[in-house]
Structure formats: C-alpha cells, structure tokens
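Engineer: Provided below are the primary sequence and the corresponding predicted coordinates.
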Amino acid sequence: MFDRSKWVIKTQDPELVSALADSLKISPVCARLLINRGYTDPISAQAFLEKTDSELYDPYLLCDMDKAVRRTEEALKSGEKITIYGDYDVDGVTSVSIMYMYLHEHGANVDYYIPARENEGYGLNFSAIDSIAKSGTTLIITVDTGITATEDVKYAKSIGVDIIITDHHQCRSDIPLAEAVVNPKRPDCEYPFKELSGVGVAFKLICALELSSKNNGSYDKSVINDMCKQYIDLVTIGTIADVMPLVGENRIIVSSGLKMLQNTQKIGIRALFKATGIDYDNPKKITSSFIGYTIAPRINAVGRIGNAGRAVQLFLAESPKVADIIADELCNTNRRRQELENEIFLEAVSQIEKEHNISNENVIVLSSDHWHHGVIGIVASRLTERYNFPSVLISFEGDGVIGKGSARSVKGLNLASALAACSDTLCKYGGHELAAGLTVERDKLNEFKKKLSEYTKEHLDRDESIQKTVIDAEIESDEINEDTVRAVSRLDPFGAGNATPLFIFKNAMILQVLPLSMGKHSKLILTRDGESFTTLFFGANIAELGFSQGDEVDILCGIDINEFRGMKSIQLIARDIDYSDEAKTNLCEMQKECDEFIFEGRTPFLSDVPNKSECSAIYRGLISALGGDIGVVTIKQLISSGSSSYIKTGVALAAFKQLDFISIEKISLFEYKITIRKFKEKKDIFAAPIMSGKAR
C-alpha cells in the first residue's frame, strides 16, 4: 500500500489567489503555484515568470574576481602555460570545457587536467601539481574544486605555480591563500546569489574576462548576451546535473540554455543527444528532466568508471565522426555503470538486513574491499532514499589502507558539518549539506563510524528528515485541460528548488488497468464527472499497484500533453495513489470482517462462502503473489479479474488456515505474512469449519 500519511496538501488564501491572478492576467492554477513557491506579490511573481537575463548579476560582484581576471590576463599576455584543473563529474567536465574553449579562442597556451577518480580521488593533490608543473604550467585555474585545498595551494606556490580557485562548494574557516578565490559561498562574499554551480562560477570568470577585454571591466548586457549564446548550453547541463536549485540566476541560465539546446550547434552535444535517440529533424522538447536523467548519467559514467577527459574531448570535438564515436562510448560506459550499481546495491541491502538493526540506528556506514568507488555515490543515494537515513559507502578496493567514501544525507542533517565533527578520523573530506566525499584509513574506520553515529544521534532531526510529498493543490475534472498545462509550463524549468507541480485528483473511479512496456509500467483509465482520464504510472506494474477496476481512488499527479501521430491528448503522470476516503472506509470495514474470519473464526453468511473453483483460483493466485513459499500479500492482490470478492477471499484464507494449508500473520492494516505449508494428502476445502456458513 502507498503511504498517504506523507502527503502534505498546500493551501492558499482564495483572496490572494484571486488578486494575483487578476493583477498578472494569469489563471488561478498558475497563481496558486506561484504562491506555493513564495511569489505572493505581482512584482516578484512577474519576475519569476519572465525569466529574463536582466537578473544575471555583474561577475565582478564576486569576491576576488578582479584578482582572478588580472592574473589570467597576465598569463595570456606573457604566453604562460595555463592548466585548467577540474572535477570528474558533469559540473566539473562542463566547467573545464567552457574555460578551455574561451582561453583557447583567445590565444592562450592552455591545457586541462582532471584527476583520475580511481587513483587520485577528488580535488588537488601534490602528485598532480608536480606533473602539471613539469609540463611547464605556471598558472592553474581550478573549476568546481579547490576551496579546501589549503596545503595544495601552499605546495604549488613553493614550486613556482600560482593557483586561481573557482569553486562553489562549502567553505571552511581557512580559505586557501591562492592568487584569487572566487566562490559565492565565501563568508566575506556579498554576491547576491549563492547557489551557482561550479560551471556557473567558471562562466562568471570568462564573462568577467570578456568584460575586461571589451569594456574595461564595466558591466555591459550585450557582452553577457554574446557569452550566453556561446556557452550557456554547457552551463545549463552542468547546473542541472549538479542538482542546483533552479531559482534566481540558475533559473535564468537554465531557461535560456534549454532553448539553446533545442537546436544547439555544438557538435559534441548533438552527437550525445543523437546517441540517446534525439532526432534533430523532428526533435522533442528538451527539458531539465531529459538533461538530468538521460544526458547527465552518460557524462558522469566516464568520470565514475572511465576517463572523464573523454567527455571534455566530446564537447571540444570538431569532427561529427569523432563526436559520434565518443558519444557511443559514453552510452556504453553508462550501461556498464548501471550493472555495477545494481550489483553493489543488492549487496549493500543484504549487508544492511543481515548486520544492522535499522530501528536502532541513525546512520548507515558500509564498507567493502571490492566495490568500485566510482559507483558507490549513486548506491548511497539509493540507500538513503530507501531507508530514509544518512548513508556512507566506503571502498577500500583490495588490500588498500585508504578507503574512498561517498556520503548522502536526508533533510535534517548537514553532512558537511557532520564530517567536520569527525575530521580527526578522516584523511580528507568535503562537499555539500546533502552529499559529500571522504577518505579514511582502514584502522580508523570503526572510530569514524562511532563518531558519526554519535553526531547523527544528537543532531539528526527525525521529524524533519521524513520525506513528505508536497502537493500544490487539488485539481478538479474541468481543470484537466490544455489551459492548465500551459499554466504549469509557465513555471518551468523544473528541478531542485522548483519542483514539477503536483496535484491531487480525488474520487476518481478506475475503469481499466493496463500494462505498459512489457509490464514495467501501468496505465489507468479513470472516470469522474462523466469524463475519462488517461493516467500513466511509471515504475510500478499492475501487481505492485494493487488497484483494480471499480476502485475509487485519489491520485497524486502531474499534468501533461501527449502528442502521437499529430494528435494531442491530456494525460496525468501519477506519482502516488490511494483509495478515496469513502473507499478506504468501506475497505477497512471489509478488512475488519476478513480479519475476524481468519483470526477469530467468525462464521460468514452463506452468500459470502466461496465455491470450490473460486477457492482453487484464490489458492493459485496466492502461490503466484508470494512467488515462493513465503511472502507478504494483501487481499486486493489476490482478487484477480473480478473472479472473487474481497469477503470471499478473506473466507478462503481462513479456510486455508483452518486446514493447515498456510500459516498467516497480520503485519499491517492490509498486509499478511503468509507461509505455504506442505501437505501430503488432499483435503476437501469444505472440511474447514468456516465453509459451513450461516443463513442471513
């Protein structure tokens, strides 16, 4: 069953909705969505809807930007070799790409370096600095990394290499003494928008360089517009992939970038899109979801289990043939990543269920000598989502003394602060509130586990960490139309900080439940108020849904337009489902009766006693639903194609129990844990006392 207790329906003041709708000449649905996102007055709401580049701030408002520009220009004029040092994720790869493109175009002697995740791990390191220095580099510009590299910066300086840091990660108390440190999260930085991605900060540096070149550093909107036309598509990919909140500058960047990506001329991006099935002769709309769930994993894959430099080569490619080869390589690497991820996930779940008592713990810390550390971050995310706990996965890979870890958290626990509290047990650490990386010595692992457990026990707010499903508003039958779809689309792009609007559609009757994609997904045909509505439920097959024809339900859903062969139709995209209040009341009454049949031996009416063929069908359905000799089922799962009623199924289960065909234990309101018992001789189902029934 789905957990309705986590549904939170937002409410809005009707007068405020009406006033905002009238002032901006928008629909009440659009007004409700804006109010939910904090835009309650016409000025802020209009600015949010317009998404104009007037909100792109002067890059020189970033602390140390003038120093970064001055030192970079010195290197450009003197012909010094510059090396761009980036991270191996999408944010880092796109940062390296735009910085390299810009500097190369302006005649720089420029190279780039991305550390190998497997051998070097995250961030700057002495060995990499030595290698870069030996190549003749005298200036390193970091992108999406470097804010915690205090010792690395000192070392580089000692061997004659200057470093400019551009980063967006959380700062520590000791800011590195680099030539410049450009990071909107610096405590002393008064930049108006703090949530830029790493590639967003890199973009600000090349914009500042261009303003210096074209306009002596003074802000010029036309210069910024030209820079957007050249680079905003890659900035958009990195911003979405790094799950940055799509508000403020990020919203403007991504909105503009998605339009540019619709018909991008960058050979590498086109090749990657084509490899995922995009047909530029008949392109579908490029959305933030497509970038986040289809494009980003392919770029990330080579950084996880391959060579992140290949993604940079893709974006810098000038030959379509070369780009196609690299794009296919990224797709193949991503398939291998998926296989590794699933193997590690299953092993981690098994480890948790065998060795951990989740009810008594506040954090999950797991380690292994054979997990690929490039994949453990994704697995940590899946574990955190499954168990609703912070999780840390650490890979020692063989007999290694140093383990590399990835951590994910839940709302209510700041990971960066948690790891800082355990810093004396770690070699390195860094990251954000909800995601971080670390390295730890094997002989300090247990001490780290203990300290982290103590910290989470004291600081984790369990009430805050419970993942709630926030619903924007109830939607009526007459609002399920193209006008509402257009109202919703005015708020895009959607992503972190601006979730896709979610509605609740109440008291709808299921007419049909149909399988999709070989049973991986489901399609529901609903009816209410004389209208029918197509609803798609991704990631749940018919059995997992547990609903059938005739059920009255409430659906949590988004709303979209489906286009097929030139025809448009409205469809609902379901996120969750439950019985309507009235249906649930009736269901609970029937469930109570069934429990009394099964556990108290209550005698049913004769009309509720199943016949022999019905009992056989229910038993076969039970075997199928269990998938073995033991498992958890609901009565709803056993009702197949209307062949038996809820009450008759409950009576049949009681009969099976009385005849010792099964053992049955109630574990939740609707769920039973059932074990099939072996029996040598046949028994007449009507030998069960409950099958005698009674007259009404």
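Structural biologist: Ah, there it is. Residues are numbered from 1 along each chain as shown.

Engineer: Could you use CA atoms for every contact and neighbour count after this?
Structural biologist: Noted.

Engineer: how many neighbours does I618 have?
Structural biologist: By other C-alpha atoms under 10 Å, the residues close to I618 number 24.

Engineer: my read: it touches G650, true?
Structural biologist: No. Between I618 and G650 there is no contact under C-alpha atoms under 8 Å: 9.8 Å.

Engineer: Y646 against K592, yeah?
Structural biologist: No. The criterion here is C-alpha under 8 Å, and Y646 misses it with K592 at 11.2 Å.

Engineer: Strands along the stretch 501-650 of the chain, start to end?
Structural biologist: Read by DSSP state E, counting those that start in this stretch, the stretch 501-650 of the chain holds these strands, from start to end of the chain: 503-516, 521-528, 531-537, 552-564, 567-579, 630-634.

Engineer: Structure two is appended below for comparative analysis:
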Amino acid sequence: MADGTASLGYLGVERSLSGRLWRERPADAEVVRRHQLGLGLSEPLARALASRGVTAEGGVDYLNPTLKALFPDPSSFVDMDLAAKILIDGLIADRPMTVFADYDVDGASSAAQLVRWFRTQGKELPIYVPDRLTEGYGPSPAAFRRIRESGVELVITVDCGAAAYEALACAKEIGLDVVVIDHHLMRDEIPEVAALVNPNRPGCGSGQGVLAAAGVVFVLMAALNREARGRGLFEDRPEPDLRQWLDLAAMGAICDVTQLVGFNRALTTQGLKVMSAWRNPGLKALLEVAKGSGPAGVFHAGFILGPRINAGGRIGRSDLGARLLSTDDPEEAAMLAAELDGLNASRKEVEREILEEAIRVVERESNQEGAALTMVAADGWHPGVIGIVASRLKERYRKPALVIGIDRAANIGKGSGRSQTGVNLGRAVQAAYDEGLLLAGGGHAMAAGLSVRPDTIPDLRAFLNERLADEAQAAAEQDGLDIDALITTGGADRGLYQSFQALAPFGPGNPEPMFAVANARVERPMALRGGHVRVTLTDGSGGRLKAVAWRAEDTEAGRRLLNEGGAIHVAGRLKPDDWQGRESVELEIEDVADPRRVG
C-alpha cells in the first residue's frame, strides 16, 4: 500500500472504532498510468478511476457519459417492441388506458414520463397508485376490478407488476389488458400478460438489469418514438424530444439506489444536467418549498426532493408524488409541494419514534447477536416508514435489517428490509414466500418487502437467518472501508474536492471518494441536536478542517470525537461548505480509528 502498511490495513487499521478494516481501494498500476497520460489526471484521481473498474479504453465515456455512446437498443429487451406496438395501437384506437404506479419516487417518475409522452400525442393518461395502508404494494385483483369497472381496457404497470401473479390472472379473466414495465426480481414463471418488459426477467438479454423502472420507461419511450415514427404519427406533429424528461429518469435511478454504471450512469449524469434547469414545475416547486438552490446533484435528488416525493406514499395520499411530477400547472405544483413538505416533516417524527423503539427492542433481544440479519417486529409501527428504519438499523449494526410493523386487528405484519453488498435479501424473501412463510414478498438484492402472519414471524426469522448465513458471513468478512487517498487538513480544499467531482455522479457501483486523515487532533467538539457531532481537525500540515459525524453521538466513534485526548485517524467524504460565500470544504466523517489500537 501507499503508506507501507499493506500487511496490516490502510494506516495500519485492521479494526476501526466501528470494527472495520481500512483498505486502500485496489487499482491496476498500468491502468492508473494510462489514465494519467491519456486523460491528464493526477495520480490520486487516476487511481480512483481505475479502482472503480474503469479500463484505459473506457475512461473517456466514464468521465463524460453520453446517451449516444451508451444507449441500449430497445429491441434487446424482451417484449419491448411488443409493448410499444400495443401502446401505439391503443393510442391510435383511443382505447381507455391507465398507468398503475408504485407509490415511491421510482414509480412516480416512471408514471410521469409516460403521462408526459402521451400528453404530447393528445392523450391524457390517468394514474392509479395503490394506497400503502389499505391496498399494499403493487396490483391486486380488487384494484384491477375497480379499474376495469371504470371502463379502462389497458393498464400499464410501472415499477410493479412483474410478481403480481394473482392480480395478472384476474386481469386476464376480466378482459383487462396489462403491459408490465418493471425491474424487480421475478420467478422463472412468466405471467400471462399482453407484454412484460423487465431487464431482470429470465431470458432478457439487454444487460440492463441495474436500471430502475424509470430507466426502463425511458428506453420504452424511445421504442414508442420509433414505433410512432414508423406509423407516420409525427407527420403532422413534432416528435417528442425525450431528453426533456431525463430529470425524471435520473430521479428514479438515484432514489431507487441503483448501480450508477454504464447506460444508467449516462442517464443519471445527463438527467441531473436537465434537472438543473428546473423546468419541471413539480421539481421546481418542491425545491422552493424545501429552500434548496443551485445546480442539481445526487444530494438534491436523494435527500431534498426524493424524501418529500416519497412522503405522500408513506404517510399521506399515495398519488401525490406522481401528480406533482406530471403536472404542468405551477399553481397545482406549488400546492402539492407544500402538502408533501408538511407530510415529510410528519414522517421524520414518526420515523424517529419508531427507530428509537426498534433500537431498544434489538438491544434487549438476545437472538440478534450472531444473526445474519437484524430483524425486529412490533405492534403498530407505521408501514410507511419501516423501510427507512431498516436502512438506519443496517447502518448502525452493519448487517441486513428487516423491520415488521404488526396490525393485530388485521392479523398481518408488513415488513421492509434493506441489505448490504453481497447479501441478496430479495432472493431470500422470495424463497421464504416459496416455502409458504409469507403472504406476499419480493424485491431485489438490496431491498425487499413482505407480508406475513404475526405467528409466523419466529419461523421467518429462523428461515432467513439460515438462508442468509453464508452470504452474511462472507459480507461481514469483507466489511471494510475502502480509502481512495490520504490527505492533510491543509490540503483538503475546494480544488481537491472539485477535481474528484470529475467522477460524479456517485452512488452504488461508483462510490463517493473516501479520504483519510492521519494522526489528526480534535478541536472544539460539539454535540448537535439529532445526535450529530461537529469538530475541527488539525494535523502537522498546519491546516484546519471542519468535520461532522452524523447520528454518531451514542457510538464509540462519536464518544471518541467528543473527548479530545490524543491523535486519531479519520476517514470520510469531502463536501462543499458554502456558508456565507466561503467556498470551502468539510469532511463528512464515515469512520474513526485510534492509532494506539490499530492492528
């Protein structure tokens, strides 16, 4: 390693205060050299690029990902051409059609894209979003019957439907045609539908399995343009420019925590550029009510806009997000944004209360120790926030987490899980369903949802722990912190931050650069409301670097930061600090190690 401690770990850290091994992110030396020479990059930046699996030939497309270079052939998706034909047939025949969407950001942004495309063709598509509390996730026979009774002949499901076998069988019985656009894992059995487009369906050779549903819909719109062009539909009206809706595709990709690689990376990069113009009335109104500003980035989408769009489906009316993203009326957008902002504030309070109770339950239950996943269940927990709570528990205990809220009156538990790299939670939940332990269940590698009878929860816990044991053990052994570069408090400035932004946007598959500061001393430690810890770091370089550790006050790392004794190693991500126009940076602390306890 660069610091001469390859046998021990980066800076000699084999076990940090959070129990992790620190590693230098591995990179091929020859690829690093070629990135330096061919792209004119500094050694640390060239190393970071190579360590993300970018070949010497792929550097240009990675740093400047374009749709032209990376857009997949729509025909490579099973049923994509068939879906486009069915939808254009429906448009020409003016068939009554409805978009059936999931209630999260990916579902809302997928629905909004389709609504906006059909609007350019003079057809307004209604949106149906199931209520999380009364209808649950995805299509149901009851929902499809209501839709059919209203006169609808064709339904397009987005971000749901691929695993809704019972509902799709019902649709066939009642004469309701269904086109499924989804990305979730599914069984080998393909349901009988008019068309099913899903890069993760068995036999699909598109190679685009990392896409969110919003990305699949964006490719579908390209197929719609091609089909409509071939039918002469654009002879008397302009062909829709799909680039105007890239902001919606990017929202789905970021908020569904998809792998930002290949075409999906280009979709997100170009989508953030489009978003930065804030032409979508809903996104603009939401930014204003949240008091946000500036060019759009992953933070805007994932932490400012996304949670507010999700709030409607979590604790409010499920269709608010889709309505916000599809409206062209600034007044309606402002009204919906204000409602979603208020719901988001309420969601935070509900989430805080459930998280605190969940932690208490976890820490008093002896069956959590040594388990493959952290699993906790209790009466009355709101199903709209348990997914967020699961994410927090995963961060805290560094293993997959599953949170179940039980409704005793209905005799049902609704669960939501979040996983870690190397542990396929969605596959395990699907296996539990196949074993008869669940009423419903599915998802993908990193997230899953389920419904279960309360008296089956102990059996489910045992099944998942056994099923995930090997994967979880392997993941725990690999649970380390990969460092991109060693910096000093004096060298951590806006120039360094900006240079590494060449790798953005960051997310799964393209991690945000992780920097380490060695032998730093803590000055002015302060505990903030919400359990955060703020400090100033200094080292031998003579510089001072502001730093913050989120939700760390009750952790060993947080306690070490609040006690100023002795030097520490710190790892984290650089963030811009523009307070009062200073254009500086601060370190968002990820981990802390004590040099006296390394190895």
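Structural biologist: Here it is on my side, so go on. Values in this document were obtained by computation on a predicted structure and should not be read as measured data.

Engineer: sorry, back to before: any chance of the strands of the stretch 501-650 of the first structure in a markdown table with distance to D478 of the first structure and mean neighbour count as columns?
Structural biologist: As requested, these are exported to a markdown table (distance: least, C-alpha to C-alpha, whole Å; neighbours: other C-alpha atoms under 10 Å):
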| stretch | distance to D478 of the first structure | mean neighbour count |
| --- | --- | --- |
| strand 503-516 | 11 | 19 |
| strand 521-528 | 10 | 20 |
| strand 531-537 | 9 | 18 |
| strand 552-564 | 13 | 19 |
| strand 567-579 | 12 | 18 |
| strand 630-634 | 34 | 17 |
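
Engineer: Give the aligned equivalent of V235 of the first structure in the second structure.
Structural biologist: Across the two structures, V235 of the first structure finds its equivalent in A249 of the second structure, going by TM-score structural alignment.

Engineer: so where do the strands sit in the stretch 151-300 of the first structure?
Structural biologist: Using DSSP E, counting those that start in this stretch, the strands of the stretch 151-300 of the first structure run over residues 162-166, 180-182.

Engineer: start and end residues in the second structure for the last one, please.
Structural biologist: In other words, strand 180-182 of the first structure. Correspondence between strand 180-182 of the first structure and the second structure is established over residues 195-197, with TM-score structural alignment as the criterion.

Engineer: That stretch vs the first structure, average distance?
Structural biologist: Once fitted to the first structure, stretch 195-197 of the second structure is off its aligned match by 0.7 Å on average (mean C-alpha distance after the TM-score superposition for the first structure).

Engineer: Enumerate the positions of the longest helix anywhere in the second structure that are buried.
Structural biologist: Counting by DSSP state H, the longest helix found in the second structure is helix 330-364. Across helix 330-364 of the second structure, burial judged by 16 or more other C-alpha atoms under 10 Å covers 332-334, 336-341, 343-344, 347, 350-351, 354-355, 358-359, 361-362.

Engineer: circling back to that earlier point, looking at the strands of the stretch 501-650 of the first structure, which is closest to Y155 of the first structure?
Structural biologist: Of all the strands of the stretch 501-650 of the first structure, it is strand 567-579 that lies closest to Y155 of the first structure, at 51.8 Å by C-alpha to C-alpha.

Engineer: Run through the neighbouring helices and strands of the closest one.
Structural biologist: Contacting strand 567-579 of the first structure under the criterion 3 or more C-alpha pairs under 8 Å, 6 or more residues apart in numbering; DSSP states H and E are the following elements: strand 531-537, strand 552-564.
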